[in-house]
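In: have a look at this fold, sequence not included:
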């Protein structure tokens, strides 16, 4: 890996190297559903190329895009917290290449090295807080009650 994606660059080199030992490369074609809201959350991805939309079901037939993620972005946090179910859905907006990480393996790694766990969880928490604020703003824009 010549240049690490943004999420991975935020980690100290030793922790990044340990985490990357768990990574597998995957790809998704354009329009592929990566995961569904309410489905089992088993891990996360770091996007290497392409774009992914995060969406929320508004009805059985309608989804609202709440964020678009690109290279270097982290996709998925629901593997961190029981009941390990996705809060959003995700779809490849374009062909996507990513690293995938198994949630059980990462949680085990954090248990083995609590200092790594603290750094990783702090990094995830910062991303989560920003992502939730972005989703909230987007949903307010979509609300029929918002001022236009």
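Out: Cool, the structure landed. Please read these numbers as outputs of a predicted model, since none were measured by experiment.
In: every contact and neighbour count from this point should use C-alpha atoms.
Out: Noted.
In: which positions in the helix or strand where residue 55 lies come out as buried?
Out: Applying DSSP states H and E as the criterion places residue 55 in strand 52-57. Buried positions in strand 52-57, judged by neighbour count with 16 or more other CA atoms under 10 Å: 52-56.
In: presented hereafter is structure B, for comparison with structure A:
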């Protein structure tokens, strides 16, 4: 099913983009559904897309010795899933698993990167937004690891 400009305009992450900018993104978008328990991507594998969650819940995890897929953060729609597609070497820094049936808009990363080259204004706008998401994720991961460290009785620096 084709994604419309109107559908994209409803996404908080894309708020404020012009109809023209949204019309450039729309052909690079498809719809996805992930069932509860399905792994969406695994840390270290190729990162080729990103998602805007429209319904559902996903957790981000990482491999930490002594833990089985340590959960760093839980994302609830509306949320952005995936930032690693934007920067070389285009490999996932975390993993992701659907906690419930999750619906999302899926964006083709290589096409969006090419669009950024041809439309630097849009590239700057979206890259800035992704950097804000990444900063929030880093802060959440640090907080989660610190909480876990306190709970285990370790008091070293993170």
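Out: Arrived safely. Just so you know, these numbers come straight off a predicted model, no measurement behind them.
In: save the buried residues of strand 52-57 of structure 1 as a markdown table, and put in distance to residue 140 of structure 1 too.
Out: Converted to a markdown table, the buried residues of strand 52-57 of structure 1 look like this (distance: CA to CA, whole Å):
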| residue | distance to residue 140 of structure 1 |
| --- | --- |
| 52 | 21 |
| 53 | 17 |
| 54 | 16 |
| 55 | 14 |
| 56 | 13 |
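In: the strands in structure 2, which residues?
Out: Along structure 2, counting by DSSP state E, strands occupy 29-34, 39-41, 49-55, 57-62, 70-76, 79-81, 95-98, 102-108.
In: ok, now which ones touch the corresponding residue of structure 1 for residue 99 of structure 2?
Out: Using TM-score structural alignment as the criterion, residue 99 of structure 2 maps onto residue 93 of structure 1. Counting by CA atoms under 8 Å, 6 or more residues apart in numbering, residue 93 of structure 1 makes contact with 30-31, 50-53.
In: pick the one among these closest to residue 103 of structure 1.
Out: residue 52 (19.7 Å; CA to CA).
In: the residue nearest to that closest one when sequence neighbours are not counted and residue 127 of structure 1: what is the separation?
Out: Nearest non-adjacent residue to residue 52 of structure 1, counting by CA to CA, 6 or more residues apart in numbering: residue 92, 4.5 Å away. According to CA to CA, to the nearest Å, residue 92 of structure 1 stands 20 Å off from residue 127 of structure 1.
In: which residue in structure 2 lines up with residue 59 of structure 1?
Out: So, by TM-score structural alignment, residue 59 of structure 1 is matched to residue 65.
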